[in-house]
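J.: Fold the stuff below for me.
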Amino acid sequence: MDLKLKGLNALVSGGTKGIGRAIAETLAAEGANVSICARNAAEVETAAAELARTGVKTLGRALDVADGAAVAAWVEATAAEFGGVDIVVANVSALAIGNDEASWQASFATDMMGTVRLVDAALPHLEASSAAAIVTISSVSGREIDFAAGPYGTFKAALIHYTQGLAYQLAAKNIRANSVSPGNTYFKGGVWEQIETGNPELFATALALNPTGRMGTPQEMANAAVFLASPAASFITGSNLVVDGALTRGVQF
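T.: Below you'll find the predicted structure:
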């Protein structure tokens, strides 16, 4: 299937590792120009250079998505360099699982407001696009109670609500908005590798919950996100696509 992404311009937050990196790589492989951000400047530079090897335009900025001014500057720099913005993928999370106030504040600033500010900054450019799409990365923790039921799960649920609201509000402007809810995703340097080493009992429990007998990969999550971001999904908006290998058991209507 031709996803019709060639020549489109995409923003991906948290694009240097894990799911975000896989999304950026998949967009680039499909011919989209890709701009990424993350907090580590060296990792941003390396990732942007590697993406450029596919022959597309790339841009990388080191920033914290909790900094609204920095996010807006990144968006404007991308629009100027690429000639517009067609796709926004909001992927960054504070990964705050504790129930202390600092964790709640971090999740609100990063997961929630980092997404809202990115979308708000990109909207004028999306309105000028003929293939505008927003994809937010939520989590299965946003739709069922698990060990991350504190700030992480709460704001992941809020992201789904926010995204579906965008879909309704922006449909008349031909801007689509969807979310992806990954299940447990394993990759080198990721949270599940850390749990495997630091809390093997929790890791074994989480692994046993999935009837496939394994966790997902960043590429499997990226495939879903990139499809939803593409013109091939032109009549899909307001959806939350769960990619979890049948981990969650609640019926989603």
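J.: CA atoms for contacts and neighbours, from now on please.
T.: OK.
J.: so what secondary structure elements neighbour the top strand by length along the chain?
T.: Assignment by DSSP state E gives strand 175-182 as the longest strand of the chain. Helices and strands touching strand 175-182, by 3 or more C-alpha pairs under 8 Å, 6 or more residues apart in numbering; DSSP states H and E, are strand 132-137, helix 151-170, helix 218-229, strand 240-243.
J.: What is the first one packed up against?
T.: What it means is strand 132-137. Strand 132-137 packs on strand 87-90, helix 113-127, helix 151-170, strand 175-182, helix 218-229, going by 3+ C-alpha pairs under 8 Å, 6+ apart.
J.: Repeat that for the third one.
T.: Counting contacts by 3+ C-alpha pairs under 8 Å, 6+ apart, helix 218-229 packs against helix 18-29, strand 87-90, strand 132-137, strand 175-182, strand 240-243.
J.: Of the ones you listed, which stretch is the most buried?
T.: strand 87-90 (a mean of 28; mean count of other C-alpha atoms under 10 Å).
J.: That one: how far from the chain's middle?
T.: Taking C-alpha atoms, centre = their mean, to the nearest Å, one finds strand 87-90 lying 7 Å from the centre of the chain it belongs to.
J.: Name the next helix or strand downstream of it, please.
T.: With elements assigned by DSSP states H and E, the helix or strand that comes after strand 87-90 is helix 101-107.
J.: how far out from the middle of the chain is that next one?
T.: On C-alpha atoms, centre = their mean, the centre of helix 101-107 falls 20 Å from that of its chain.
J.: can you list contacts of it?
T.: Helix 101-107 is contacted by residues Ser93, Ala94, Leu95, Ala96, Ile97, Gly150, Pro151, Tyr152, Phe155 when judged by C-alpha atoms under 8 Å, 6 or more residues apart in numbering.
J.: isn't the second one right up against Thr110?
T.: Yes - Ala94 is within contact range of Thr110, at 5.8 Å (criterion: C-alpha atoms under 8 Å).
J.: And the furthest pair within the contacts of helix 101-107?
T.: Between any two of these, the greatest separation by C-alpha to C-alpha is 13.7 Å, found for Ser93 and Gly150.
J.: Look at these two and report which has more neighbours.
T.: Ser93 (23 against 19; other C-alpha atoms under 10 Å).
J.: please give me the structure for this one as well, since I'd like to look at both together:
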Amino acid sequence: MDLGLKGRKAILIGANASVGRHAAEILAQEGCHVALCGRTQEKVDRVVATVEAAGVTAFGEAVDASDAVALPAFIKEAAGALGGCDIFISFVSTNPGVDSDEGWQAVMNADILPLSRGIRAALPFLQQSDAGSIVTLSSTGAVEDFMGPQPYNALKAAVINYSHALAQKHAVEGIRVNCLIPGPIYTDDGPWVAIRNAMPDFYDGIVAQIPMGRMCSGEEIGKAIAFVASPACRFLTGASLVVDGAFTKRVQF
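T.: Reported below is the predicted structural model:
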């Protein structure tokens, strides 16, 4: 199936590693031009090189996504470099795992505010697209109890609500907003590598709860993101899609 991504332009925040890196590579393989940022210029440059190798335009800079001035400036510059923006996705996230003032503020600063600021900065460009698409990323920790009360789970639940409200508001402009709710994802440069090494019993216990018997791969979640973001899904908006290998046990409806 042709996803209709050839010649489209995507701006990805926090895509210099892990899930964001895989999404950038999949989008590029589908013919989408990609602009991306991350904290580390060396990692950004590696992803830019991979994107360019797919024969599309790539643009990348090292940006602190929590910077309220630098992030919108990057999005404006990226849209200029690509000649517009059809797709916007923010991958930046953190999970301190503690229920404290510092923990709540950390998730707000590194996850929620970059998402909302990024969307606001990208909207003028998405409004000029004939296939504007925003994909947000929540977590299965937002829809079922996972490791007790913690800000990451609660604020990832807020992402689902925020995404649906955005979809309702911007559908009239032809901009789609959908939220992916991934379960555990294993990439060779992602957080589960360190968890597996430091806490093998915990890691094995999580895998044992996934009926498919393994975690999602970076390529698999990248393909899911590309499909949802693509013009192939023109009538899909306001959706919250769980991608978890049946990790969650609730009935999805």
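J.: tm score of chain vs chain?
T.: With the length set by TM-score structural alignment, normalised by the length of the first structure, the two chains reach a TM-score of 0.97; 253 aligned residues with a C-alpha RMSD of 1.1 Å.
J.: so who does the residue nearest to the spatial centre of the first structure touch?
T.: What sits nearest the mean C-alpha location of the first structure, by C-alpha atoms, centre = their mean, is Asn91, with 2.6 Å. Applying C-alpha under 8 Å, 6+ apart, we find Asn91 of the first structure in contact with Val12, Ser13, Gly14, Gly15, Ile19, Gly20, Thr115, Thr136, Ile137, Ser138.
J.: could you say which helix or strand contains the fourth one?
T.: I take that to be Gly15 of the first structure. Here Gly15 of the first structure is assigned to no helix or strand, by DSSP H and E.
J.: so who does the residue nearest to Ala79 of the first structure when sequence neighbours are not counted touch?
T.: Residue nearest to Ala79 of the first structure in three dimensions, not counting chain neighbours: Val85, with 5.6 Å by C-alpha to C-alpha, 6 or more residues apart in numbering. Residues near Val85 of the first structure by C-alpha under 8 Å, 6+ apart: Leu8, Asn9, Ala10, Leu11, Thr78, Ala79, Ala122, His125, Leu126, Ser129, Ala132.
J.: how close does the counterpart of Val85 of the first structure in the second structure get to Gln127 of the second structure?
T.: Aligned against the second structure by TM-score structural alignment, Val85 of the first structure finds its counterpart in Cys85. Between Cys85 of the second structure and Gln127 of the second structure the computed distance is 9 Å (C-alpha to C-alpha, to the nearest Å).
J.: One more: Asp64 of the second structure?
T.: Taken as C-alpha to C-alpha, the span from Asp64 of the second structure to Gln127 of the second structure is 25 Å.
J.: Likewise for Val228 of the second structure?
T.: Distance from Val228 of the second structure to Gln127 of the second structure, by C-alpha to C-alpha: 18 Å.
J.: neighbour-wise, which of those two wins?
T.: Between Val228 of the second structure and Gln127, Val228 has the larger neighbour count (other C-alpha under 10 Å), namely 24 against 18.
J.: my guess is that one meets Asn178, correct?
T.: Yes - under the criterion of C-alpha under 8 Å, Val228 of the second structure makes contact with Asn178 at 7.4 Å.
J.: Spit out the residues that contact these two alike.
T.: Joint contacts of Val228 of the second structure and Asn178 (C-alpha under 8 Å, 6+ apart) are Val135, Leu236.
J.: What remains of the contacts of Val85 of the first structure once you look at the second structure?
T.: Mapping these onto the second structure (both residues aligned by TM-score structural alignment, their matches' C-alpha atoms under 8 Å) leaves Leu8, Asn9, Ala10, Leu11, Ala79, Ala122, His125, Leu126, Ser129, Ala132 still in contact.
J.: Relative to Gly20 of the first structure, how far out is the residue lying closest to Arg214 of the first structure once chain neighbours are set aside?
T.: For Arg214 of the first structure, ignoring the flanking residues on the chain, the nearest one in space by C-alpha to C-alpha, 6+ apart is Leu207 at 6.0 Å. From Leu207 of the first structure across to Gly20 of the first structure, the span is 22 Å (C-alpha to C-alpha).
J.: With Tyr152 of the first structure instead?
T.: The value you get for Tyr152 of the first structure to Gly20 of the first structure, if C-alpha to C-alpha is used, is 17 Å.
J.: give the contact list for Leu115 of the second structure.
T.: Ser90, Val92.
J.: what's the counterpart of it in the first structure?
T.: Here Leu115 of the second structure is matched to Thr115 in the first structure, going by TM-score structural alignment.
J.: What distance do you get for its match to Asp64 of the first structure?
T.: For Thr115 of the first structure, the distance to Asp64 of the first structure - C-alpha to C-alpha - is 12 Å.
J.: Likewise for Phe147 of the first structure?
T.: In terms of C-alpha to C-alpha, Phe147 of the first structure sits 26 Å off from Asp64 of the first structure.
J.: just Val116 of the first structure next, same as before
T.: From Val116 of the first structure to Asp64 of the first structure the distance is 14 Å (C-alpha to C-alpha).
J.: Ala48 of the first structure too?
T.: 17 Å.
J.: Compare neighbour counts for the two and give me the winner.
T.: Ala48 (24 against 20).
J.: In what element of secondary structure is the more buried one found?
T.: Going by DSSP H and E, Ala48 of the first structure is in helix 41-52.
J.: Leaving out sequence neighbours, find the closest residue to Asp188 of the second structure.
T.: Ser18 (7.4 Å).
J.: Could you tell me how far stretch 233-240 of the second structure lies from the centre of the chain?
T.: 16 Å.
J.: Figure out the length between the terminal residues of that stretch.
T.: By C-alpha to C-alpha, one end of stretch 233-240 of the second structure lies 14 Å from the other end.
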